[in-house]
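In: just to be clear, the model below is a prediction. Sequence and coordinates:
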Amino acid sequence: MTAHAQRYLELSRNRRKPQLIIDTDPGQDDAAAILMALGLEKLDLVEVLALTTVAGNVSLHNTSKNACVIADWAGRSDMAVYAGAEKPFIKSLVTAQHVHGHNGLGGMQLHKAQTPLKVLHAVAYMVDMLTHVEPYSVTICAVGPLTNIAQMLSLAPEAARGIKEIVIMGGSFFHPGNVTPMAEFNFYVDPHAAQIVLQAGVPLRILPLDVTHQALLTQARIQDLAQMGNDNGPRLATLLDHYERHEQASLHEGGAPLHDPCAIACAIFPELFEQKRVHVAVETQGQLTMGACVVDWWNKSKAVPNVNWATAVDDVAFFELFNAAIAALP
């Protein structure tokens, strides 16, 4: 690891270890994000409290099954996994099976998970957890549609007392949308939930397409994973190779944006990212702009800024830290 990446590690170790709930819709890049977080947990840089699942990339049935399988891959059959919302607040569910395969993990043959799915609903879990923890102590990494989090904040606004911050992969401003010309997938799937979260008054960081398209997964970087001497490096290389080939054919950018691990990285290594304090809203009615972000870049509205919006990432250090996390796994 270079001295540059090592500096981010040292900065992280000098802070209180984050406690994370990962709200997710696995998803190939979600799988990479979860494995990154669990690898960093083995390096004693974070504590992962639970995985909560939501419908998005694929159905809730598949996202929940996949989360349990991914926990198994990391040797964490003790991981708490809770299933949440099976559809958005108002819109019909739109999935991304054409990107992630029919089961969300590139059509990969999956074993029967040893990690059990908890009976309690994800929203009920978050309400109970966040109302009983130390105030402002838990970070939520949201890497799918924001339906669970919006439900939690709507049904039990007092739960916000337990939230240190919500780190969100979603939205776009300068970069075109990836599901419509204007909208990023997570915000498009449930724009009403996104707007509820943005208006909730809790600390927010957003990793938009503007920055995730700077963290490009190339074939060379996939080979770095493939050559690791553990099970999860080669496994993730196989999974992400399917993803990279699809995204490369679609985007022609020289690689595939590794969206969701950026949220994990920002929660643990915020210095990796340049960020700007801005006011953000989400379009919930426009026929052509549904799910698009309205980012008040120059504070024209005089609205109070509500988001730390990521604008750039140290991608070399990001991938070094990502690889270190995956290498720490079985």
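Out: Now that the structure is in, tell me what you want to look at. Numbering: from 1, shown residues only.
In: only C-alpha atoms from now on, for both contacts and neighbour counts.
Out: OK.
In: mind checking the SS state of Gly286?
Out: Recorded secondary structure, Gly286: coil (DSSP: H, G, I helix; E, B strand; the rest coil).
In: any buried residues in stretch 33-52, and which?
Out: For stretch 33-52, the neighbour count (16 or more other Cα atoms under 10 Å) marks 33-42, 45-52 as buried.
In: what's the span of it, first residue to last?
Out: Start-to-end span of stretch 33-52 (Cα to Cα, to the nearest Å) is 13 Å.
In: ditto for stretch 301-321
Out: Stretch 301-321 has an end-to-end distance of 38 Å (Cα to Cα).
In: do stretch 248-255 as well
Out: Stretch 248-255 end-to-end distance (Cα to Cα) = 6 Å.
In: and if you look at stretch 66-85?
Out: Calculated as Cα to Cα, the first-to-last residue distance of stretch 66-85 is 15 Å.
In: which residues touch it?
Out: Identification of contacts with stretch 66-85 by Cα atoms under 8 Å, 6 or more residues apart in numbering yields 26, 31, 34-35, 38-39, 49-55, 60, 64, 104-105, 110-123, 125, 147-148, 232, 329-330.
In: emit the ChimeraX select command for whichever of those residues are buried.
Out: Buried members of the contacts of stretch 66-85, defined by 16+ other Cα under 10 Å, are picked up in ChimeraX with:
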select :26,31,34,35,38,39,49,50,51,52,53,54,55,60,64,104,105,113,115,116,117,121,122,123,125,147,148,232,329
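In: hey, where'd the strands end up in the chain?
Out: Under the criterion DSSP state E, the chain contains strands at 19-24, 47-53, 81-83, 138-142, 163-169, 204-207, 216-217, 256-257, 273-282, 293-296, 307-313.
In: for the first one, enumerate the helices and strands it packs against.
Out: Contacts defined by 3 or more Cα pairs under 8 Å, 6 or more residues apart in numbering; DSSP states H and E place strand 19-24 against strand 47-53, strand 138-142.
In: list the buried residues for that strand?
Out: Buried residues in strand 19-24, defined by neighbour count with 16+ other Cα under 10 Å: Gln19, Leu20, Ile21, Ile22, Asp23, Thr24.
In: what's the closest non-adjacent residue to Asp30?
Out: Once flanking residues are discounted, Asp30 sits nearest to Asp260: 5.6 Å by Cα to Cα, 6 or more residues apart in numbering.
In: isn't the one you found up against Met169?
Out: Yes. Shown here, Asp260 and Met169 form a contact pair, counting by Cα atoms under 8 Å, at 6.1 Å.
In: ok, second structure coming up, stack it against the first:
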Amino acid sequence: MKLIIDTDPGIDDAMAIAYAAAAPEIDLIGLTTVFGNTHVHQSSRNARFLLDKLGLAAPVAEGASYALGQSHHTPSEHVHGPEGFGDITEIPEIGTNHDLSAAEFLVETARRHKGEVVVCAVGPLTNIALAMQLDPEFSRNISRLVVMGGAVYCPGNVNHHAEANIYHDARAADIVFATPPETVLVGLDVTLKTLYETADFEALAERSRDMGGFLRDISRFYLKFYKEVGGLEGCGLHDSTAVIACTHEPMFDMVETGLSVVTEGPEFGATRPDPSRPSVRVCRNVDGAGVVHLFTERVASLP
């Protein structure tokens, strides 16, 4: 399966990219970057660093710096650290970005591999909305869109109403859900059922000294946040769960519903069922233990 991950690395993004690199079902043909956990130039640098560390030659196309109509973004330093990788702050600049912007790269790659490309968006949906606006055929050219975002049937994580990826560009998300391609939404309804604990990271590092050790090291900052803010003993495999949904749909229970996103007022960023809109498949439940096991086994195969 040809996969593009639209990403804002980010600790859980790094985990998802490592999983995609290790999964035999996945041909990772590119990363597109967006603001979110970091500023977009940090996202791109981190993406290129991860690909180099994984020994992959996939291109990195840089995308949106801000939400649609905005000119400022404040990264989630309290969650992911000042450079996106927890306490690790010295991250080298390796290689260069693709000549095309993220939206252009998405459109051109989907056109070149019509019906073959799955796009997994694990950050704000700005690049996806821009690609849809750039080429009306984009939604039909991709095989499907898998989104890590939303809290449709459960509380949010930015506030009671909203999940972070949707909240950071609610207008872009609403554009995507208004006329979506074939879409699977992997939100907090399931990703908080895939907790990865300190002992899991330690065991992973024992089996995968380089990549597993790196993920363990950057996770300490992330795990501390989960403990202090949520009282949880682990972190959700948010982005990795979305990548796993690209190839292992039977592990998920889904319902079909249209979606809209609140774009103003006190519930800004909330993702709501909307029967007037085209249906997407929303994950309601997951084999959480199975996802954790699959993630570990795949990533443990890396050096």
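Out: In hand now; what should we look at? Since this is a predicted model, take the numbers as computed values, not measurements.
In: just to revisit the earlier point, which residue in the second structure lines up with the residue nearest to Asp30 of the first structure?
Out: By TM-score structural alignment, Asp260 of the first structure lines up with Asp239 in the second structure.
In: Val69 of the first structure now?
Out: Checking TM-score structural alignment: Val69 of the first structure goes with Phe49.
In: and what of His98 of the first structure?
Out: That one, His98 of the first structure, aligns with His78 by TM-score structural alignment.
In: neighbours of that match, how many?
Out: Counted with other Cα atoms under 10 Å, the neighbours of His78 of the second structure add up to 13.
In: please tell me how far it sits from Leu215 of the second structure.
Out: According to Cα to Cα, His78 of the second structure and Leu215 of the second structure sit 18 Å apart.
In: next: Glu163 of the second structure.
Out: On the measure of Cα to Cα, Glu163 of the second structure and Leu215 of the second structure end up 23 Å apart.
In: what is the neighbour count of the residue nearest to Gly170 of the first structure when sequence neighbours are not counted?
Out: Leaving aside its chain neighbours, Gly170 of the first structure sits nearest to Pro208 (5.0 Å; criterion: Cα to Cα, 6+ apart). Counted with other Cα under 10 Å, the neighbours of Pro208 of the first structure add up to 25.
In: again, but for Val184 of the second structure
Out: Val184 of the second structure has 24 neighbours, counted by other Cα under 10 Å.
In: circling back: for Ala159 of the first structure, state which of the buried residues of strand 19-24 of the first structure is nearest.
Out: The closest of the buried residues of strand 19-24 of the first structure to Ala159 of the first structure turns out to be Ile21 (Cα to Cα; 13.7 Å).
In: pretty sure that closest one is touching Ala50, no?
Out: Yes. Between Ile21 of the first structure and Ala50 a contact is recorded at 5.1 Å, counting by Cα under 8 Å.
In: trace Ile206 of the first structure over to the second structure, please.
Out: Using TM-score structural alignment as the criterion, Ile206 of the first structure maps onto Leu185 of the second structure.
In: returning to that earlier point: show the contacting residues for the residue nearest to Gly170 of the first structure.
Out: Under the criterion of Cα under 8 Å, 6+ apart, the neighbours of Pro208 of the first structure are Met169, Gly170, Gly171, Ser172, Phe173, Trp309, Ala310.
In: hmm, which two among those residues are most spread apart?
Out: Farthest-apart pair in the contacts of Pro208 of the first structure is Met169 and Phe173; separation 13.1 Å (Cα to Cα).
In: okay, those two: which has more neighbours?
Out: Met169 (30 against 21).
In: now do the same for the more buried one: its match in the second structure.
Out: By TM-score structural alignment, Met169 of the first structure lines up with Met148.
In: what's the spacing between its match and Asp239 of the second structure?
Out: For Met148 of the second structure relative to Asp239 of the second structure (Cα to Cα), the value is 6 Å.
In: Ser65 of the second structure too?
Out: Here the criterion is Cα to Cα. By it, Ser65 of the second structure lies 20 Å from Asp239 of the second structure.
In: who touches Phe268 of the second structure in this structure?
Out: Contacts of Phe268 of the second structure by Cα under 8 Å, 6+ apart are His161, Ala162, Tyr167, Ala170, Val261, Val262.
In: state the number of residues packed around Glu256 of the second structure.
Out: 16.
In: quick one, what contacts the aligned residue in the first structure for it?
Out: Using TM-score structural alignment, the equivalent of Glu256 of the second structure in the first structure is Arg277. Shown in contact with Arg277 of the first structure (Cα under 8 Å, 6+ apart): Pro305, Asn306, Val307, Asn308, Trp309.
In: apply 10 Å and report the result again.
Out: Each residue near Arg277 of the first structure by Cα atoms under 10 Å, 6 or more residues apart in numbering is listed here: Arg205, Asp296, Trp297, Asn299, Val304, Pro305, Asn306, Val307, Asn308, Trp309, Ala310.
In: tell me the counterpart of the last one in the second structure.
Out: Structural correspondence for Ala310 of the first structure with respect to the second structure (TM-score structural alignment): Cys283.
In: I figured its match hits Leu185, correct?
Out: Yes. Between Cys283 of the second structure and Leu185 a contact is recorded at 6.1 Å, counting by Cα atoms under 10 Å.
In: more neighbours: which of these two?
Out: Between Cys283 of the second structure and Leu185, counting by other Cα under 10 Å, Leu185 is the more crowded of the two (28 against 25).
In: could you tell me how far that one is located from Asp99 of the second structure?
Out: 30 Å.
In: over to Asp8 of the second structure?
Out: The gap separating Asp8 of the second structure from Asp99 of the second structure is 19 Å, by Cα to Cα.
In: residues in contact with the residue nearest the centre of the first structure?
Out: Central residue of the first structure (Cα atoms, centre = their mean): Val143, 2.5 Å from the mean position. Shown in contact with Val143 of the first structure (Cα under 10 Å, 6+ apart): 22-27, 29-30, 33-34, 53-54, 56, 167-170, 186, 207, 259-264.
In: from Tyr8 of the first structure, how far off is it?
Out: In terms of Cα to Cα, Val143 of the first structure sits 22 Å off from Tyr8 of the first structure.
In: mind listing what the counterpart of Thr52 of the first structure in the second structure touches?
Out: Alignment note (TM-score structural alignment): Thr52 of the first structure maps to Thr32 of the second structure. Going by Cα under 10 Å, 6+ apart, Thr32 of the second structure touches 4-8, 43-44, 47, 59-64, 97-98, 101-103, 105-106, 119, 121, 127-128.
In: now swap in Leu223 of the second structure and tell me
Out: Counted by Cα under 10 Å, 6+ apart, Leu223 of the second structure has contacts 79-80, 86, 196-198, 216, 229, 232-236.
In: what lines up with it in the first structure?
Out: In the superposition onto the first structure, Leu223 of the second structure corresponds to Glu244 when matched by TM-score structural alignment.
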